Structures are given as structure tokens and as C-alpha cells.
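Novice: sequence-free structure coming up:
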């Protein structure tokens, strides 16, 4: 897997993921909505820790710096 996420994107995903996990575990929502919120939280945290988003690769998006930008 080639990394396709930049630091800003990873930070935002971690914040959203942790907030979604807190909401899902708090018990404020019932049924399917609670499971969806938990799933979103887990997906956000996992993709940010791996620095890879399958949807980004599907659509050809790369928010990370390329090698030519790093050398400047």
C-alpha cells in the first residue's frame, strides 16, 4: 500500500474518528445509527494510522507530499 494521506488529513481524520467513537460509546444513539457512528469512527482512526485511504486510491486522490515536493 502506497501512502496517500498528508499530515493535515490524518489529523482531521483522527479528531473526527475519536469524536465519533466517543459519541458511539456514550449511548446517546440507539440501534443502527449507533453502529454506523462507531463504524465511521473506527474507519477514520484505522485509515489515518495506516496513512492509506482505499477511496482515495480509487479516485486517484493523494493529499500527501510527493517526493519532488519533499526535496524542495
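Specialist: Noted; the coordinates are in hand. If you're wondering where the values come from, they're calculated on a predicted model, not measured in any experiment.
Novice: for the rest of this, base every contact and every neighbour count on C-alpha atoms.
Specialist: Will do.
Novice: in what helix or strand does the residue nearest the centre of the chain lie?
Specialist: By Cα atoms, centre = their mean, the chain has its centre lying nearest to residue 44, at 3.1 Å. Assigned by DSSP states H and E, residue 44 belongs to helix 32-50.
Novice: ok, second structure coming up, stack it against the first:
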């Protein structure tokens, strides 16, 4: 898995993932907030399988 996420994209994914999980834990948005695990995982691993399929790369040095 070659990294295909840039710094800004990665940071936004991690923040969005954490916010969704936090809202789910607090009961605001219910169980579906656990979908935040997807952007959180892609942000942590710096790899998005969908970007790979579409040929998108936001990482400048990759």
C-alpha cells in the first residue's frame, strides 16, 4: 500500500472520523456514527482504496 493521501486530506479525515465517533458515543447521531472508523483508518494509514481505483493522489511526494 503506497501512501496516496496528503497532509491536509489526512488531517481532515482524522478529524471527521473522530467527530463522528464522538457524536455516536454521546448518543447525538446514533450507531451510524461508527462509520467514522473509515475516514479515521484511511487517515491513519495514509491510504484510500477508492483514491487508488480512481487514480487520485493528494500526496505531493508520493
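Specialist: Ah, there it is. Quick caveat: nothing in here was measured; it's all calculated off a predicted structure.
Novice: can you calculate the TM-score here?
Specialist: In this superposition the chains share a TM-score of 0.89, using TM-score structural alignment, normalised by the length of structure 2; 62 aligned residues with a Cα RMSD of 1.3 Å.
Novice: need the contact list for residue 49 of structure 1.
Specialist: By Cα atoms under 8 Å, 6 or more residues apart in numbering, the contact set of residue 49 of structure 1 is residue 10.
Novice: to which residue of structure 2 is it aligned?
Specialist: Using TM-score structural alignment, the equivalent of residue 49 of structure 1 in structure 2 is residue 44.
Novice: could you check how far that match is from residue 28 of structure 2?
Specialist: 25 Å (Cα to Cα, to the nearest Å).
Novice: what do you get for residue 48 of structure 2?
Specialist: Per Cα to Cα, residue 48 of structure 2 is found 28 Å from residue 28 of structure 2.
Novice: which of the two has more neighbours?
Specialist: More crowded of residue 48 of structure 2 and residue 28, by other Cα atoms under 10 Å: residue 48, with 21 against 11.
Novice: mind listing what the more buried one touches?
Specialist: 4-5, 42.
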